[in-house]
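*Asks:* need a structure here:
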Amino acid sequence: MKIGELAVASATQIETIRFYEREGLIPTPGRSAGNYRLYDDSHVQRLIFIRRCRGLDMALDEIRTLLRFIDQPGADCGEVNQVLDDHIGHVAKRIQELRALEVELRDLRSRCQSTSPGQACAILRELNHPQVGELAPRPASDVHTHVGAVHRRKAGVNS
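*Replies:* This is a model prediction of the structure:
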C-alpha cells in the first residue's frame, strides 16, 4: 500500500508517518518500480501501536524502548514494566505541576473582578508588571513541559 492508504488504515497523517520513519520508529518501506514507498500490514500495526502510546502521552524514547521489546518477543519484560513505572511517575509529577499552575492562575484571576470599561485590568497589569514575589516569572528550570523537562530520560534507558 502507498503512504496515503497507510495514513487512512492507521488514522495517521502522512507527515507524521514520514516523521516516524525518519525517527526510526517504523521500518523503511520497500519501493515500487515507480519509486513509491510500499507499506504492508506490519507498518499499519506498528503505527497503531505508536499512536496508542502517544495517546498515553509517552515520549518517543519510551516508545522506542517498547518497540525494541516488540521486535524481541522472547525478551524479559522487566524493562517494559520499568518504562511504564517511570511514565506513571512522569504523569504524577505533571499532575502536581498542573495543580500548582491552576492555583497560580486562580490567584491571578482573583486579582480582577471588574469588567468596567476604562479601568485598567488588574490581570493584565499584573502580567505586565508583577510585584516582587508575586506571580513573578518562574526560572526556566522550574517551567516544565511534558516532553522537555518532565520526560527527560535516565541514562541507559534511552535506546
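*Asks:* please make it C-alpha for all contacts and neighbour counts, starting now.
*Replies:* Fine.
*Asks:* from the contact counts, what lies against the host helix or strand of His90?
*Replies:* His90 is part of helix 78-110 when elements are defined by DSSP states H and E. In this structure, helix 78-110 packs against helix 60-71, helix 122-128, with contacts taken as 3 or more CA pairs under 8 Å, 6 or more residues apart in numbering; DSSP states H and E.
*Asks:* now the angle between helix 60-71 and it, please.
*Replies:* Calculated by axes from the mean of the first three to the mean of the last three CA atoms, to 10 degrees, helix 78-110 forms an angle of 150 degrees with helix 60-71.
*Asks:* any chance of a markdown table for the helices and strands packed on helix 78-110, columns mean neighbour count and distance to His90?
*Replies:* A markdown table is the format used below for the helices and strands packed on helix 78-110 (neighbours: other CA atoms under 10 Å; distance: least, CA to CA, whole Å):
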| stretch | mean neighbour count | distance to His90 |
| --- | --- | --- |
| helix 60-71 | 17 | 12 |
| helix 122-128 | 14 | 29 |
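*Asks:* Proceed likewise with the subsequent sequence, for comparison:
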Amino acid sequence: MTPTTTHFTIGQLAGAAGVNVETVRFYQRRGLLATPDRAYGAIRRYTTADLGRLHFVKSAQRLGFTLEQVAELLQLQDGTHCDEARQMAERKLADVRQRLDDLRRIEQALAVLVQRCACHEGDIACPLIEALQEG
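*Replies:* Just a heads-up that it's a prediction; the model follows:
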C-alpha cells in the first residue's frame, strides 16, 4: 500500500502504522481512533487521516505519554492549545528527569553491590543476597 492511498482496510492500516490489527481495535475501544462506518456488506475503510492519528498516538507513546495523556493531547491537536500541550510536556519532562535520578541511584547501589561481590572471598554469605535480605 503506498502512502498516497486514501483508503485502507484495517489490516492495511495496521501494517502502514507498524502495529497489529488488535492494537487498532484497542485504540478504537479507548476512543483514540474512530471506527469508520461500513456500507451494508462491505468492509470498513480507513483514511490517511486515520493513519496520521495512529502515527500521532505511537509517537506520543514513544515519548512516554500514557494513553490517557495521549487522549488529552489529541483534544489539543488543533494547534490552538500550545500552552496546554507545553505544560503537559513540561510535566512529562519533570517525570522523566525524576525517573532518571531514581535510575542513577539504583545504578550506583548496584555498582557497589557488584563490586562487593567481585571482591568477595571466603565462606561469607553473598554480599548481594545479604544486602537484599537486609533491605
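*Asks:* just give the TM-score of the two.
*Replies:* The TM-score (TM-score structural alignment, normalised by the length of structure 2) is 0.79; 127 aligned residues with a CA RMSD of 2.5 Å.
*Asks:* make CSV out of the helices and strands packed on helix 78-110 of structure 1 and add distance to Glu5 of structure 1.
*Replies:* Below are these laid out as CSV (distance: least, CA to CA, whole Å):
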stretch, distance to Glu5 of structure 1
helix 60-71, 23
helix 122-128, 48
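*Asks:* quick one: which of those is nearest Val83 of structure 1?
*Replies:* Ranking these by proximity to Val83 of structure 1 (CA to CA) places helix 60-71 first, at 6.5 Å.
*Asks:* end-to-end on stretch 8-20 of structure 1?
*Replies:* Taking CA to CA, to the nearest Å, stretch 8-20 of structure 1 runs 16 Å from one end to the other.
*Asks:* so what's the gap between that stretch and the chain middle?
*Replies:* Mean-position distance between stretch 8-20 of structure 1 and its chain equals 16 Å (CA atoms, centre = their mean, to the nearest Å).
*Asks:* repeat that for stretch 109-124 of structure 2.
*Replies:* Mean C-alpha position of stretch 109-124 of structure 2 versus that of the full chain (CA atoms, centre = their mean) differs by 36 Å.
*Asks:* what range in structure 2 matches the helix holding His90 of structure 1?
*Replies:* Per TM-score structural alignment, the counterpart of helix 78-110 of structure 1 in structure 2 is residues 83-115.
*Asks:* now do the contacts for Cys121 of structure 1.
*Replies:* Neighbour list for Cys121 of structure 1: Cys112, Ser114 [criterion: CA atoms under 8 Å, 6 or more residues apart in numbering].
*Asks:* go again with 6 Å.
*Replies:* Under the criterion of CA atoms under 6 Å, 6 or more residues apart in numbering, Cys121 of structure 1 has no neighbours.
*Asks:* look up how far Arg22 of structure 1 lies from it.
*Replies:* Taking CA to CA, one finds Cys121 of structure 1 at 48 Å from Arg22 of structure 1.
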